Structure formats: structure tokens, C-alpha cells
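In: Quick one: sequence and predicted model below, then my questions.
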Amino acid sequence: MADTERASRPETTITTPGGAPEEDPERARRHRMAVFGGAERKLADQSVDHSLAERLAALVADAGEVYDLAESPDIYGDGVVAELERRTAEELGFPAAAFFPSGTMAQQVALRCWAARTGNPTVALHPLAHPEVHERQAFSQVSGLRTVHLTDEPRLPNAAEVLDFEEPFGTLMLELPLRDAGHVLPSWEELVAVVEAARERDAVVHFDGARLWETTPHFGRPLREIAGLADSVYVSFYKTLGGLSGAVLAGPESLIAEARTWRHRYGGQLFQQFPAALAGLLGLRKVLPEIPSYVTHAKVVAQAIGEGFAQAGVAWFRVHPEPPHTHEFQVWLPYDAEVLSAAALRQAEESGVCLFRRWLPSPSGPQGLSFTEVTVTAPGLAWTAEDVRTAVADFVRRLR
């Protein structure tokens, strides 16, 4: 799981009530990032693993492949930003698209536009969807939207739950994949049925597709066909594609024209965004074609992790989902998160192998149950199943 906390606070000395010194959280965070970023072997390369100089140098070195750098920088969304909008709309199969500085803003704009068109501000979504868990009630606090939940199961709703819900809603929002449930996806047939059920209720369908790029292997369909099920789609460029920031909302021309007006009202009409736009174009060119190989190898890694824990005699563990639906999945263990995080850090620091990163306590389960997210990208392709099993055995030894 990416550690994206900002490094802006000064170092301080913290003491416990008994007077013993504790490690400064900021210093610990910096140390953790340096260790994981500097590991010789890792399953995924994350943006926080690199310095500002390294990220800028990479952008300068590669950006000429995707855009003419002799052109002028963008001004309020023209130039390279408009080119990213065009290419993303083409990739998703929509007639128009608008670039936003964040997915939070893009989705608020999309859903308030749909609410005005349907006459219903109620949005049906999963309780684990990103707006419900990670956006501080932005839908209700900022955009006047109301949310309802069609199911509490750790999966997307099925067609029967959509059809049988007891009150009307204007928009059905589906997060593909549902990250906080384990990056899970329905089957293609289930997804089609859910969309058809929403249409039968006269609701529009919006995809929270921050990680939609990852779904093509699971569904066995091209991206345009998947996105084409929805009335509008949001995609992210820094999730999965390795960009700097930013998101695109794609949909019908009239919706996107209205969204551009609301983007301005929300403060998203930025003067220049060319670094983020160039990074997004690079993600489409270089990373997007490689994602199927990441998903395929994630299944190998996930199976080997399970085998490693079993061989090490761990009494209970869980790899979820098994096999993974995308190139990201969860691993669960019956230990405190602090214990697991410390073991992961020691392993990377002492052996140069970064198998796991930070662990988190179960949000709803019993104490002493924790999980981590595992992501497999280009560096992970070099790991064999035996490499993974060996790393798991070493991690378990550090726990004991």
C-alpha cells in the first residue's frame, strides 16, 4: 500500500507519560520510505520510492515520446491537457472528456450533473466506495447529494439488489474494482445484469473507474466495451498508470460541457497542469499495455504467498481474493498491525527484499487481525514463485 503522507512537519522529540522517548512519527515515516524505496527487490515500484529529482528527470527524459515539447505550455486546459482529454476519451470510447485535478472533484461534478438531469439527487453506491470512506462526506457536504447502500456485502450489488431496493435513486455508482473490499470485481455477466437493472429503474450508471485500467483481464473485454456499459466514467492517472496527479471524466458531449462549467466553479480550472498531463500521456503509452502481464503474474505471487505461509506453519492467513481479480490484492494475518509493519520494515532493511509494506488493523473485525495490500507491477515480474515463498519464510521468521 502506498505511503503517501506528506513530509512537511519538523522533527520533534516525543515522550511517553513515563518519560521514555518515542520515535518521532515524521522521522519514522521518512525512514520507512527510504528503506522500502531503496530495497533491491520489490514487487512494485511506487511514486514515493523516488526523489523529486528522479521523478522530474524521468519525466523530462520520456515526455518527448508522447508530446511535442517544443509546444507552449497549456493555459487553462488547452494544449497538452486537451490532448490528454482527447486520447483518454478515445481509449474509453466516449465522445468527450474533461481533465480534473482530482477524482474527488470529478465525481462530485459528474454526479451533481446527473442529479440535475434525472431530478433525483440520491446516489446508490457501496458503503466501502471511495466517496463514503475517504472523502469526508463530500457528496453531502459540498454537492448536496444523498447516498444509499444497496448491499453491505463485501462485493458490488447484484441485479436483484438493484431492482428490489425500496426507494428510487437517480444514479447507480459502481467502483470498479471495489478497492476497500479487496480490489474485487463481479463477473462480466453480473456487471451487465446490474447495469441493465439500473436502466430498468430509469437510473443512470456512473463508473468510479479510478483503477478501471486493471479490469480488462478479469472481464475478458477491451476497455472501450467495459466503459461503454456506463453513462459516464471517471479514471485516475496516478493510480495504476503511475502519473503525478489528475483524473478524467468521460461521457456524452453535453454532460462534459456542463462538467467543465462546474469544474470552474469548484476551483478546478487551473492555469497550468502540463507535468500531470505529460505523465498521464506516458501512463497511457507505456504502462497501460503492460497491465495484463501484471495481473497474470499477481496470480502467481498470490498463490506463492499462500503456499509460503502454509509451509512456514502459519496457522491462519488469508489471501483475498484468491485468485486476485486485478494486479492488487489483500493479505490478512492474525497479528497486530504494528508487529507486522515492523517485521516488513526489518526484512527490507536487513535483506533488501520488500515483500510487504505497511499493515493496517482490520476496520471491523476483532483486535489482532490485520491486512496489507500487495501490488505487482514491472519489478514484480522478475520474482518467481520460489522467490516469493522464500521471502514469505523470511518474513515469518522475523515475526517469531
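Out: Okay, I see it.

In: okay, CA-based contacts and neighbour counts for the rest of this
Out: OK.

In: Grab the most central residue of this structure for me.
Out: Lys239 (4.8 Å; CA atoms, centre = their mean).

In: What residues sit buried inside whichever strand or helix holds Ala342?
Out: Assigned by DSSP states H and E, Ala342 belongs to helix 337-351. Within helix 337-351, the residues that count as buried by 16 or more other CA atoms under 10 Å are 337, 340-349.

In: do the same with stretch 306-322
Out: 306-310, 312, 317, 319-321.

In: Would you state the strands of the stretch 101-250 of the chain in chain order?
Out: Along the stretch 101-250 of the chain, the stretches classed as strands by DSSP state E, counting those that start in this stretch are 122-124, 146-148, 171-175, 204-209, 232-236, 247-251.

In: Kindly apply the preceding question to the stretch 251-400 of the chain instead.
Out: Under DSSP E, counting those that start in this stretch, the stretch 251-400 of the chain gives strands at 318-320, 328-333, 353-354, 360-361, 370-375.

In: Among the strands of the stretch 101-250 of the chain, single out whichever gets nearest to Arg30.
Out: Taking CA to CA, strand 232-236 is the member of those nearest to Arg30, at 26.2 Å.

In: Packing partners of that closest one?
Out: In terms of contacts (3 or more CA pairs under 8 Å, 6 or more residues apart in numbering; DSSP states H and E), strand 232-236 is packed against helix 103-118, strand 204-209, strand 247-251.

In: hmm, try it at 7 Å
Out: Applying 3 or more CA pairs under 7 Å, 6 or more residues apart in numbering; DSSP states H and E, we find strand 232-236 packed against strand 204-209, strand 247-251.

In: what angle do the longest one and strand 247-251 make?
Out: What that stands for is strand 204-209. Put simply, strand 204-209 runs at 150 degrees to strand 247-251, going by axes from the mean of the first three to the mean of the last three CA atoms, to 10 degrees.

In: Can you give me the buried ones in strand 204-209?
Out: Across strand 204-209, burial judged by 16+ other CA under 10 Å covers 204-209.

In: and Arg398, how many neighbours?
Out: By the criterion of other CA atoms under 10 Å, Arg398 has 15 neighbours.

In: okay, now the one to match up with it:
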Amino acid sequence: MDEEREKRAAVLRGCTRVLSQQPTRTMRERLAELAAADGQAYGLDGLPDVYGDGPVARLEQRVADLLGFEDAVFFPTGTMAQQVVLRCWAERTGSRTVAMHPLSHPEVHERHAYADLTGLRSVWPTSAPRLPTAAEVQALGEPFGTLMLELPLRDAGFALPTWDELCGAVDAAREREAVVHFDGARLWETPAHFGRSLPEIAGLADSVYVSFYKSLGGFSGAAVACSADLAGQCRAWRHRYGGQLYQQWPTALAAQLGLDRELPRLPEYVAHAKPVAAALAGAFAGVPGARVHPEPPHTHQFQLWLPYPADTLAQAGLRLAEETGRALFGGWRESPLPGLSMTEVTVASSALEWTPAEVADSAAALLERLSADPGR
């Protein structure tokens, strides 16, 4: 696996154009990026953090201000952040039942930590590949203490509801006397879709989790924005869960850089994702089973489905990158339907160099290599 990763990274670094992911940077390059940051702006001449003060505390306050909350709590991982805040709400509401989507991150990507470690249980308002509606929240046949909404819902294609649909689902939870938590790992990229500011969107919820490496390109890390009272409870449980690390200043600095450099550009990425998705849909229109989802994209990320095995697609894409200097997609994964695979397309800074015509031309070149592959 390491050998394959290194080979792919080397090919990407040699490309003149990369559509769906940034070329992999070395550790030296990432350290140089931190060292080149404006020392005065980020307090580089000050002391590192010790158990969450200094640069970590400054990052927490910045996130709270950006999202319009009293406080925010830094966590080393989003998985820990979600467990802690959902546990705190369970203690406050007296209910260990959380209403969430079956495609939500805690259900699919966290080995059910919320249940196995925190003792919570989930109920599903809907299994449709979208966020639940107000009617579905109202119709849940058993009580729940927290409604968790993932914005955007990554495994449904980075899907978002309309603003009115989101407000309706939140209101329905309030009518059920439940609190609302947003799994907003990628909340940073949603204002363009909703036509609302980050504080307006986050303000619908009682707490919001955000990531510092998804969308922002940081090293790792997350935060939960909430009231000052809840933040104190989260900090106590963060310590119990092993999240009170001695020093985290490199992660905090990388997050600050992401907030300064990537957050202002996300609307541009979201806008460019639409013509990129349209170009891909047109290029693969004659391929049975090919699909861009959703079309148009709700954020700067979307899914592309093609009727080939994942390994075949990966190898054809690698050959395309080696032979033309243009890389289209990242990794592929196969669906339960044999021969059909999916990749997540992320339109970020490197994708802005691509015109729709160039996207279509490279997609056609990929199809040529797929047609010549006997392993299809």
C-alpha cells in the first residue's frame, strides 16, 4: 500500500494539471509552509500551547466568532468531538437516543463508537439518500433527545437540503423537545448553497462540529462550537477521552492558515464545481450507468459513477497522468453492484485552472484508455 501511494504521489507531483486532488506535499514542504507563516499574525514568537492554551485557545475563539457561538472546544479528531458532544447532550436531555441518518459519519465511518464507547443508540428518520424532512422528523415513532444533521451528507453525494427544508427539520426537532447538533465537518462550504452566512447556518443548531482538514486543508483536528456552559462539559469529557494533548500548536497553526487561505476561496470552488460536473456528465453521457451525483453539485464536491472495476479505473487514470501530465481523479471504490465504481471529485485550487473543454478532453482520453484495457 505504501509503495502504491508513493508511486501515485510521484506521478501527481510530475503533472502539470490536477483536477480532483492536490499533489501530495512532503513533510519538509508542509513544515516550510508553517515556518513561512506571518509570525506576528499567528503569534509564532510566543510560546507553544500547554494542554490547550495559547494558539489552541486562540483558534477556539476564532471558530466561535466565525460561527456565532459563545465558545468552541478543540479536539484532535472529529470522531472524538462527535462522541463527546453527543454524550453531553444525552446527559442534559436525559435521552441516550440520537436521531441521525444511516449514511451519517458516526454510522458509517466511526465503527459505531457512539454506541460502543458512549452507550448511545440511534434512530433513523429516513433511509433515503438525503437529509430528513420535517415530516419525517415529526413522524419518528419513538422519542429522541438529539437530532444530528450532517451538512453536507457526504455519503449521499455531499447532499444538502434547501434552506427551508433545513429550517423545517430543525423546527420539527424543537417541537419534539429535542436539541439539534450539526455534524458540520464540511459546513465551511455550505453558505453558497444556502445563500446564508456561516453564523446564520450554524445558529439553527445548539452545537456544531467542524473539521480543520476537510475543506480547509489543515493537518487534522476539529472543534465543537456551542454555549460556554456546554463547552465546559465538553472539555471535561475531552480530557476523559484522552484528547487533552500536551501540545498541538502545529495543528492549530495549520488550521489558522486554512481559515485564512482556503475559507475565502470556497465560494469560488463551489461555483467552479458546477461547470466541471457538467463537463464530466457530458463526456460520459454515452457510457451506460455513468452518472454525476448530485447534478448540479451542492458544494465543491460530488460523486462520479462509472461502470468499470475500481482497480481498472485507478490504473487507467494513472496511465493518463503519466502520459499526458493531467490527472483527473483520486481513489475509486466499488459499489455493491459488480463493475460499478465511484470516486469523489473535489474541486479546489488546482481545479480552477481547468476549463470545461479541458475536463471533457481528458475525460475522453480516460475513456480511450479504458476501452483499450482488456481487464474491463
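Out: Cool, the structure landed. Keep in mind the model is a prediction, meaning the values are calculated, not measured.

In: returning to what we had before: so which of the strands of the stretch 251-400 of the first structure is nearest Ile256 of the first structure?
Out: strand 328-333 (30.8 Å).

In: Provide the aligned range in the second structure for that closest one.
Out: Per TM-score structural alignment, the counterpart of strand 328-333 of the first structure in the second structure is residues 301-306.

In: do the same with stretch 371-379 of the first structure
Out: Against the second structure, stretch 371-379 of the first structure falls on residues 342-350 (TM-score structural alignment).

In: which residues are in contact with the matching stretch?
Out: 18-22, 269, 273, 300-306, 329-334 (CA atoms under 7 Å, 6 or more residues apart in numbering).

In: Contact partners for the alignment partner in the second structure of Gly268 of the first structure?
Out: Aligned counterpart of Gly268 of the first structure in the second structure: Gly243 (TM-score structural alignment). Counting by CA under 7 Å, 6+ apart, Gly243 of the second structure makes contact with 75-76.

In: measure Gly243 of the second structure to Met80 of the second structure for me?
Out: 8 Å (CA to CA, to the nearest Å).

In: One more: Glu262 of the second structure?
Out: Going from Glu262 of the second structure to Met80 of the second structure by CA to CA gives 24 Å.

In: Equivalent analysis for Ala254 of the second structure, please.
Out: 19 Å.

In: Of these two, which one has the most company?
Out: Set Ala254 of the second structure next to Met80 and count neighbours by other CA under 10 Å: Ala254 wins out with 24 against 21.

In: The more buried one pairs with which position in the first structure?
Out: Using TM-score structural alignment, Ala254 of the second structure sits opposite Ala279 in the first structure.

In: Now do the contacts for its match.
Out: 59, 243-244.

In: Neighbour-wise, give me the winner out of those residues.
Out: Sorting those by how many neighbours each has (other CA under 10 Å) puts Gly243 first, at 24 neighbours.

In: which helix is the longest one in the first structure?
Out: Counting by DSSP state H, the longest helix found in the first structure is helix 291-311.

In: sorry, back to before: wait, which of the strands of the stretch 251-400 of the first structure is closest to Asp394 of the first structure?
Out: With CA to CA as the measure, strand 353-354 is the member of these nearest Asp394 of the first structure (9.7 Å).

In: can you name the residues of the second structure that that closest one overlays?
Out: So strand 353-354 of the first structure sits over residues 326-327 in the second structure, by TM-score structural alignment.

In: Show residues contacting that stretch.
Out: Residues contacting stretch 326-327 of the second structure (CA under 7 Å, 6+ apart): 12, 15-19, 317, 320-321.

In: and if we set it to 10 Å?
Out: 11-12, 14-21, 23, 317-321, 358-359, 362-363, 366 (CA atoms under 10 Å, 6 or more residues apart in numbering).

In: what number of residues lie near the counterpart of Val162 of the first structure in the second structure?
Out: Under the alignment (TM-score structural alignment), Val162 of the first structure pairs with Val137 in the second structure. Neighbourhood size, Val137 of the second structure [other CA under 10 Å]: 23.

In: For the alignment partner in the second structure of Ala39 of the first structure, give me its contacts.
Out: Alignment note (TM-score structural alignment): Ala39 of the first structure maps to Cys15 of the second structure. Neighbouring residues of Cys15 of the second structure by CA under 10 Å, 6+ apart: 23, 321-327.

In: now the first structure: which of these match?
Out: Shared contacts between this structure and the first structure among the contacts of Cys15 of the second structure (both residues aligned by TM-score structural alignment, their matches' CA atoms under 10 Å) comprise 321-327.

In: Just flag the most distant two among the residues you listed.
Out: Across these, the longest distance by CA to CA is 9.9 Å; it joins Glu323 and Ala327.

In: joint contacts of those two?
Out: With CA under 10 Å, 6+ apart as the test, Glu323 of the second structure and Ala327 both reach 11, 15, 317.

In: Can you tell me which of those residues is closest to Glu353 of the second structure?
Out: Nearest member of these to Glu353 of the second structure, counting by CA to CA, is Cys15, at 12.9 Å.
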